[in-house]
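**Student:** here are the coordinates; sequence isn't available:
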């Protein structure tokens, strides 16, 4: 195994407009303000990663700006100063940096892309993925009217998505679900309130059993494993944990306490591909179903999520809709497309998609170059 000789890390600061605002119980997301990490080796090969934090810390404590600070002040200097042979060494290299999972995941993703390209193999095969295509669902934000929501669901069903996730607002969910279930009685359906409920809402949550939901995602706060376990014991509908699962120990805690029946794994939230693989293997040994969540990614982050979703314990449809669902123009080509509810994995080396440098330049606000000292 040869050492990865790294020469440069380039941060491309991009600002992209979503085709449609994405509304959750925490607010509205209209733009993606983020960084593309480009790692270049001594032979000119490049690997790409993407930061996925939002501009405010509503999802985790990280933001676009904190990821930049961590990358430039800590992670990039450590990577350029210390020779590595394999991306799985980054966990040990960055061990002294607590949490900051999204910053770590972005730079690790770029190194995995570079590593797979040097091997001449698709990333999903390099990490042990087994599925040449994955089933995909779609996440739909809160809409201004019920009619607009129903029309959006119908559109996505006609496009072949195999599961619909609805963002819901506490106090509106029962009324909305009654309308949706009346219009779509057999739809594979789940809801997500991003931790907006408390134990005082248990009767409202128990009433959700009537709607035959695939799962209820993250009803309580991200650090409340105990009350999730109490609620799951009362609910027939499976609880899925999302924001609660940041580390391997979080997953162990959730399984030990029976806080949920399903886990959502997002690469950025758990610190990258190696951590996701370790968590996948643990969940598989304990027969815990997984699915790959989305973070409103641009094409590079979306391609990384596709790769992890090919691991065998990811048995439920992923939140990885095609590029056109989010963007007028993505930053990769060809764009990621869904076909009859599936995305077929590219067999090209690395993430399987080429970076559209014209689009990168179009969206770019700033370019910051870090070079290894000789």
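**Tutor:** All right, it came through fine. This one's a predicted model, so the numbers in the text were calculated from it and none came from an experiment.

**Student:** okay, CA-based contacts and neighbour counts for the rest of this
**Tutor:** Will do.

**Student:** hmm, residue 186 and residue 213 touching each other?
**Tutor:** No: applying CA atoms under 8 Å, one finds residue 213 not in contact with residue 186, separated by 10.1 Å.

**Student:** correct me if wrong: residue 25 contacts residue 166.
**Tutor:** No: Residue 25 lies out of contact with residue 166 (CA under 8 Å); the separation is 11.0 Å.

**Student:** higher neighbour count, these two?
**Tutor:** Higher neighbour count among residue 25 and residue 166: residue 166, with 25 against 16, using other CA atoms under 10 Å.

**Student:** how many other residues sit next to residue 341?
**Tutor:** What residue 341 shows, counting by other CA under 10 Å, is a neighbour count of 22.

**Student:** wait, what's in contact with it?
**Tutor:** Residue 341 makes contact with 135, 136, 137, 159, 160, 161, 162 under the criterion CA atoms under 8 Å, 6 or more residues apart in numbering.

**Student:** and the residues you listed, which two are furthest apart?
**Tutor:** By the measure CA to CA, 135 and 159 form the most distant pair in the contacts of residue 341, at 12.8 Å.

**Student:** show me which of these two is the more surrounded one.
**Tutor:** More neighbours surround residue 135 than the other of residue 135 and residue 159, with 26 against 13 (other CA under 10 Å).

**Student:** ok, residues contacting the helix or strand the more buried one falls within?
**Tutor:** Applying DSSP states H and E as the criterion places residue 135 in strand 133-135. For strand 133-135, contacts defined as CA under 8 Å, 6+ apart pick out 162, 306, 309, 310, 316, 317, 318, 341, 342, 343, 344, 345.

**Student:** take the one below as the second:
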């Protein structure tokens, strides 16, 4: 397989409703896609972060520079840029896991399409559909929250995740429990909004039989999360703190978490995500697949990952219409609380050309031709 061309397509898709978390409010998915062309096939991927470095340190403009100036030259220098060779070639560049994930995934898509192999087969998926949870952002009032949760349950979602922050935590959880009962699978996500000094307050959440509390403290502080876990009966789940399989192993050894949210983009791609799954499964730690408001290009391979045997909790693998009135791919539709795992070669989906053109704001050639501005 020989690399011939890499294009970056900047896209902006409006969200059906604003999505508020502890670090800000999003009204659109503003990111880029990578299109890789080899001598055998083409591949697609999606950069998962945002225009501003608020959720994580990586951001759209910075990732473009890293991919163009540091990652692609190393990949292009390979005799054959296979998936097995790409990660070691990019390893000299420190960090930038989301940028690396975009490069690796696009090349993986092209390689698998050339072989006629679905990504589910490559990863070792064991299910043809996966249960879908939904993430509910911070609302202006409890009645608004209850209305949203009721709507999602009526649509068939099997698990609810509530975004929380100081001042919006115990009462929203209590309201949802009182309205929908103890049988509802319910979890919360703090996105690093608390400190260890908030442990007495966070202990109040133990009364609501939550599946987990996700990333309550500052990311990468495994010691603080381990201390917090000793004070809670609710399982701590780590998300932003897990960048590699080594991080996952350390967190498990320290009892800094009892659940792991595996986001392939955040850990550098699907091969590293599979390693994290394997480590967690070997230690009896459940994992689930998080979401980053992906279009269909990012959602399709996430569904294949979520079909691995260790993914025993419903992920944030919501239907396309949860976020977009119109996606850039054929939409993923919820059926009986589940979404289908793609079965066609590669990541299992491609952009719809006319729709992609309408949502594309600019295109640049990063490798293999003159760069477009």
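**Tutor:** Cool, got the structure. Not measured: the values here are computed from a predicted model.

**Student:** which of residue 213 and residue 186 of the first structure has more residues huddled nearby?
**Tutor:** Between residue 213 of the first structure and residue 186, residue 213 has the larger neighbour count (other CA under 10 Å), namely 19 against 9.

**Student:** give me the distance from stretch 71-78 of the first structure to the chain's centre.
**Tutor:** In terms of CA atoms, centre = their mean, to the nearest Å, the centre of stretch 71-78 of the first structure is found 23 Å from the chain centre.

**Student:** quick check: next helix or strand after the top strand by length along the first structure?
**Tutor:** Identified as the longest strand of the first structure according to DSSP state E is strand 6-24. Next along the chain after strand 6-24 of the first structure, taking DSSP H and E as the criterion, comes strand 27-41.

**Student:** ok, and what's touching the next helix or strand along the chain from that following strand?
**Tutor:** Counting by DSSP H and E, the next helix or strand C-terminal to strand 27-41 of the first structure is strand 46-50. The contact list for strand 46-50 of the first structure, computed with CA under 8 Å, 6+ apart, reads 34-40, 106-115, 117, 298, 300-301, 350.

**Student:** need the residues touching each of residue 25 and residue 166 of the first structure.
**Tutor:** The contact sets of residue 25 of the first structure and residue 166 overlap at residue 142 (CA under 8 Å, 6+ apart).

**Student:** residues of stretch 237-253 of the second structure that come out buried?
**Tutor:** 237-245, 247-249, 251-252 (16 or more other CA atoms under 10 Å).

**Student:** measure the aligned partner of residue 130 of the second structure in the first structure to residue 195 of the first structure for me?
**Tutor:** Using TM-score structural alignment, the partner of residue 130 of the second structure in the first structure is residue 134. As defined by CA to CA, to the nearest Å, residue 134 of the first structure lies at a distance of 28 Å from residue 195 of the first structure.

**Student:** how long is stretch 210-223 of the first structure from one end to the other?
**Tutor:** End to end - CA to CA - stretch 210-223 of the first structure spans 27 Å.

**Student:** tell me how far it lies from the chain's centre.
**Tutor:** Computed by CA atoms, centre = their mean, the separation of stretch 210-223 of the first structure from the middle of its chain amounts to 18 Å.

**Student:** in the second structure, what range does that stretch match?
**Tutor:** So stretch 210-223 of the first structure sits over residues 207-220 in the second structure, by TM-score structural alignment.

**Student:** next one: stretch 340-352 of the first structure
**Tutor:** Aligning stretch 340-352 of the first structure against the second structure (TM-score structural alignment) gives residues 336-348.
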